[in-house]
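Participant: using only what follows, build the 3D model:
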Amino acid sequence: MPLLQIEDDGFRLDGVPFRILSGGLHYFRVHPDLWADRLHKARLMGLNTVETYVPWNLHQPRPDEFRTDDGLDLGRFLDLAAAEGLHVLLRPGPYICAEWEGGGLPSWLLADPSMRLRSRHPRFLAAVDDYFSRLLPPLHDRLATRGGPVLAVQVENEYGAYGDDTAYLEHLADSLRRHGVDVPLFTCDQPADLERGALPGVLTTANFGSRSAAHLATLRTARPAGPLLCTEFWIGWFDRWGGNHVVRGAEQASQELDELLATGASVNFYMFHGGTNFGFMNGANDKHTYRPTVTSYDYDAPLDEAGDPTEKFAAFREVIAKYAPVPEELPPARAPKFSLEAVRLTESIGLLDAAPVLGDAVAARRPLTMEELGQDYGFVLYETELPDAGPALLEPEQVRDRAQVFLDGQPVGVLEREGHEHALTFAVPRPGAVLTVLVENQGRVNYGEAIHDRKGLPGRVLFNGSPLEGWTSRPLPLTALEDLAFGTGAATPTGPAFHRGTFDADRPADTFLHLDGWRKGSVWVNGFALGRYWSRGPQRSLYVPGPVLRRGANEIVVLELHAPGREREVAFRAVPDLGPVED
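Facilitator: So this is what the prediction gives:
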């Protein structure tokens, strides 16, 4: 592979003028069996490069464990990009934002109560250096200096929106170099934050989604010489629960792209293909009100969540063709989908009954956070006995993020962080009644100072004004459900319960799961965690990658936190429903 050179008048590739035409494609948001398809379609739109973040929290789930298997085989993804003739911009963090759980930072960092993320806190820097030492050496052969596809590597991510500690960025750059990165480095920031997030001797790039000429002029003022690159050209946006589905018209977006390319600048679309926040990996924002991101990361991108070209794909391809050659080949308009109505989930088990096989309870004076329990995602089940009968006022100091409260197994209310709810009243029938609190981590904050987002019930819990003590905290990560003892009783369980069904598929094709009438929960198909659903919307279906299905018998398990849909039925349909549109 040629080497990228940064010159006063622009990029060169082995001495030849070069424009980066790139698109965001996060390998960890796409089923690995579909990587080659998505990369091929990137080239067919006219791209010569793809960009990906690296999620530290998935690769290093524990300090002594590092994963590069299956969907985390970054080396294989880079090799597939190279085989497709694509270059790569690599963005390893340590912080990535990306509307991803915790901005990609591992939850175990927050087990240290003094931890200051994205800073020169000694234990944070030591953890980052260890992460780079595990991630980077196996990737050396994928760097352009050794014939690989990786042209350049990013230092941190939009740091100027968070801080201005140049010494912190210098440490990260030095660590990247120490661990073998010998291709150009770059930073990216929004135009107003360029100087705060810049690093001497490192290429400065900008992020924006409109007014290209004006924003590039700001970048040129900050850096009078060197290439112009928009590292995140926002051509869509993400959705949050309780909002609308955000779209950006193809005509407007393509006009903005034309304006950008007319300046001679390079570009990376954010996103070319968004993919999915599978499992529990969506992030959240908290600008005085907590707002979790939905499961779909469709992003209104040129390639939709199922990898099908959209109107934007054709419009962008047409604009790119004005400035660079594009392949004659076009991708198929839409791949065939699997459909099956009325799949009945006939077996069930209550979550409170199943809890002992899902996690071991830990006794402590107060409720323990997920991080103290060594838990990353999912739920925590807290229990204690109440000392008195009569009217009760329950006041958790913090709810992170949604608590369902039960008394002797019966629901008495819900407290939501999003609604700033911290108090619940109910009547206690007897001394010694069992208080149970099921707390869901709805996604750690991925942007701003609120990334120090510990989950569960941090702080004290007051009962009629006095601290409640003597708790058990049971982690429920829900990473393995095979030991659940499902039953086939005629009555539908109320409250949190797992529901299981089977269905036959004639082929392993992509599809969309619709849970009409169901309220809130998570879904697994053949053990693969699809993600969360919520009747609050806007998202009303879940993407099921074709490789997850098997020809013949398949299993679906739904954890419904409240009440299942009529007849406990779900449907697989050929089209998604991402909700009402907000332009």
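
Participant: okay, CA-based contacts and neighbour counts for the rest of this
Facilitator: Fine.

Participant: now do stretch 330-349: everything it contacts.
Facilitator: 41, 44, 308-309, 484-489, 492-493, 497-503, 505, 507-511, 556-557, 567-574 (Cα atoms under 8 Å, 6 or more residues apart in numbering).

Participant: from the residues you listed, list the buried ones, please.
Facilitator: 41, 44, 308-309, 484, 486, 492-493, 497-502, 508-511, 556-557, 568-573 (16 or more other Cα atoms under 10 Å).

Participant: strands - which of those residues land there?
Facilitator: The strands, defined by DSSP state E, take in 497-502, 511, 556-557, 569-573 from these.

Participant: would you turn those residues into TSV with distance to Leu21?
Facilitator: Formatted as TSV, those follow (distance: Cα to Cα, whole Å):
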residue	distance to Leu21
Ala497	48
Phe498	46
His499	46
Arg500	46
Gly501	46
Thr502	45
Thr511	31
Ile556	40
Val557	42
Glu569	45
Val570	41
Ala571	39
Phe572	36
Arg573	35
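
Participant: from these, pick the one nearest Ala36.
Facilitator: Thr511 (19.0 Å; Cα to Cα).

Participant: that closest one: what's it in contact with?
Facilitator: 337-339, 543-546, 572-575.

Participant: tell me which of these is nearest to Gly517?
Facilitator: Phe572 (14.4 Å).

Participant: how about the contacts made by that closest one?
Facilitator: Shown in contact with Phe572 (Cα under 8 Å, 6+ apart): 338-341, 511-514.

Participant: I'd like the structure of this one too, to check against the first:
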Amino acid sequence: GEDKGYVSQIRDIVRANFGNDIALFQCDWASNFTLNGLDDLIWTMNFGTGANVDQQFAKLKQLRPNSPLMCSEFWSGWFDKWGANHETRPAADMIKGIDDMLSRGISFSLYMTHGGTNWGHWAGANSPGFAPDVTSYDYDAPISESGQTTPKYWALREAMAKYMDGEKQAKVPALIKPISIPAFRFTEMAPLFQNLPAAKKDENIRTMEEYNQGFGSILYRTILPELKSPATLTVNDAHDYAQVFVDGKYIGKLDRRNGEKQLVLPACVKGSRLDILVEAMGRINFGRAIKDFKGITKNVELSMDINGYPFVCNLKNWEVFNIEDTYEFYQGMKFQPIESLTDRLGQRIPGVYRAKFQVKKPSDTFLNFETWGKGLVYVNGYALGRIWEIGPQQTLYVPGCWLKKGENEIVVFDIVGPKEAKSEGLSEPLLDQLLVQKPLTHRNEGENLNLSGEKPVFTGSFKPGNGWQEVKFNKPVTGRYVCIEALNSQDGKDLACIAEMYFLDKDGSRLSREPWIVKYADSEGVAHVNRSADKTFDLQESTYWSTEKGSPYPHTIVIDLGASHAVTGFQCLPRMESEVPGGIKDFKIYVKGENFKY
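Facilitator: Sure thing, here's the model as predicted:
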């Protein structure tokens, strides 16, 4: 943000409630902290492992040479999102950053020392785009999600000891020993479509919030006209994961993470029933998209061909079923023995599954959901969080204090249905088991960007070093698709990296990045880390796009801006490290109204 008036109001609210004797500080990026910095507050910086500490504080020391220096959020790890690799950060990089700061008399706050858990619905999502967080907030922190010490923790203690003037460190408390729970099977279930709440009737589509529903799922139902041939269904927009059924038969899904809005309905008779089941995931944490309504946010359209003429119908007259996610709601459903569903053997049935399991001596454990689909879990009435078969998280942490000696109950609402309704308690979590069908890269097999015949709108070179750099075009260029072609690097090596980038509009202001989609990237380092091309506009200066090692220049990224704009310039931020690995030197920029050729 760039709004000192807003920050001033926050300051005034805090002062009014806590008085003038409390020291207030504000934390921000080293690259732009003056845009929000208030004269009467202490300024601190945010950055993560591997950052160039001197460069991060250079501007602050210049403006306020006598100011105390502090890294207010020193990221020792990162959060995980569904459908991506489990995030880790090397302990050695964390220790080096701490040494660099403490040896210079700089304070820091470790983010995170201990991660934790996003219980129930508390996992949020990142934007631009839509990147929902998993339930675990383990964060690769020195103290794990369940409170266990890690090798990173012991390395941290050793590093801190050097700056304690001989003072003895506190003893580590006794750790809770996790338990295993033998495998058990679920014995009963309540099919969702047979246990719907009372319907509301509405001519037009409305969001969850407009029905006073905060979390869970919502089912929209209407009657279809006759479809003599397949027709295209467009949902504008499903927040966040929609499944489409016709007369109870599953047709397909629409996943907001992938920008999916359309699928094809088969031919059907007049009066066929259309069901759209939408699950709400995490709301966006920050940025322009923070007002994140759930359900279907606009409308549903049906596009068909009638006697050779295209026809678009805005579907109306809906029945709406609010499936609020609460333990009490699920317990009120009509359960039946799973064995009674023999006529649907092998099918994945959406609904609520229930089981009992035995515990000899309660302690922490990690319930395994590798064979399940997508949904939410309760143990003894406590909301553990979300599960999703795509990973990387496959287990849920259960605190021992929530378990009972003897019989315990587990309830799982699975909107997809399990492959096998079973679970077990593990003594260690499964946080790094990614099972996705969609490639993690933005390049289809055999696809190669063809820039022959394309004329760049700008050719230039970046200066070496850290910090934002900006180029202005000779004249505005109108287009929807932009391509950055990196020709070589500052250090002569193959690697290319960008932490953040913006394009400028006709007034020289930054274009909103909310609608941006990566259409192509020639190389992305996603084998064991998350350095995909969408990291160039994720509002996080410490994450970055990186090409794979050994992949030669030139390197290219193509972005769909979401609409046509008059583009006048480009801003780019390289990585934070002092050596600026992958810093781009010479480059070209292309702008087109239509997509590039591949």
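
Participant: may I see the PyMOL selection of the buried members of the contacts of Phe572 of the first structure?
Facilitator: Per 16+ other Cα under 10 Å, the buried members of the contacts of Phe572 of the first structure correspond to this PyMOL selection:
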select buried, resi 338+339+340+511+512+513+514
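
Participant: farthest pair in the contacts of Phe572 of the first structure?
Facilitator: Farthest apart among the contacts of Phe572 of the first structure - using Cα to Cα - are Phe338 and His514, which lie 12.7 Å from each other.

Participant: between the two, what contacts are shared?
Facilitator: By Cα under 8 Å, 6+ apart, Phe338 of the first structure and His514 have these common neighbours: 572-573.

Participant: and which of the contacts of Phe572 of the first structure is nearest Ala321 of the first structure?
Facilitator: Distance to Ala321 of the first structure, by Cα to Cα, is smallest for Thr511 among the contacts of Phe572 of the first structure, at 32.4 Å.

Participant: tell me the residue in the second structure aligned with that closest one.
Facilitator: Thr511 of the first structure maps onto Thr365 in the second structure, with residues paired by TM-score structural alignment.

Participant: gap between the alignment partner in the second structure of Asp165 of the first structure and Gln9 of the second structure?
Facilitator: Taking TM-score structural alignment, Asp165 of the first structure has Asp3 as its aligned residue in the second structure. From Asp3 of the second structure over to Gln9 of the second structure the distance is 10 Å, taken as Cα to Cα, to the nearest Å.

Participant: how much space separates Tyr502 of the second structure from Ile559 of the second structure?
Facilitator: 11 Å.

Participant: what range in the second structure does stretch 133-152 of the first structure sit on?
Facilitator: So stretch 133-152 of the first structure is aligned with nothing, judged by TM-score structural alignment.

Participant: residue ranges of the helices in the second structure, please?
Facilitator: Ranges of helices in the second structure, per DSSP state H, are 4-18, 53-63, 91-102, 151-161, 327-331.

Participant: from the contacts of Phe572 of the first structure, pick the one nearest Leu13 of the first structure.
Facilitator: For those, the nearest to Leu13 of the first structure is Thr511 (41.2 Å; Cα to Cα).

Participant: grab the most central residue of the second structure for me.
Facilitator: Computing the C-alpha centroid of the second structure and ranking residues by Cα atoms, centre = their mean puts Ala131 first, at 2.4 Å.

Participant: dump the residue contacts of it.
Facilitator: 81-82, 125, 257.

Participant: for Asn268 of the first structure, which non-adjacent residue is closest in space?
Facilitator: Of all residues not flanking Asn268 of the first structure in the chain, Ser22 sits nearest, at 4.3 Å (Cα to Cα, 6 or more residues apart in numbering).

Participant: quick check, that neighbour in contact with Phe269.
Facilitator: Yes - here Ser22 of the first structure reaches Phe269: they are 6.2 Å apart, a contact under Cα atoms under 8 Å.

Participant: which one in the first structure is aligned with Ile276 of the second structure?
Facilitator: By TM-score structural alignment, Ile276 of the second structure lines up with Val437.

Participant: report how many residues lie close to that match.
Facilitator: Neighbourhood size, Val437 of the first structure [other Cα atoms under 10 Å]: 25.

Participant: pick the most buried one from the helices of the second structure.
Facilitator: Highest mean neighbour count of the helices of the second structure: helix 91-102, a mean of 18 (counted as mean count of other Cα atoms under 10 Å).
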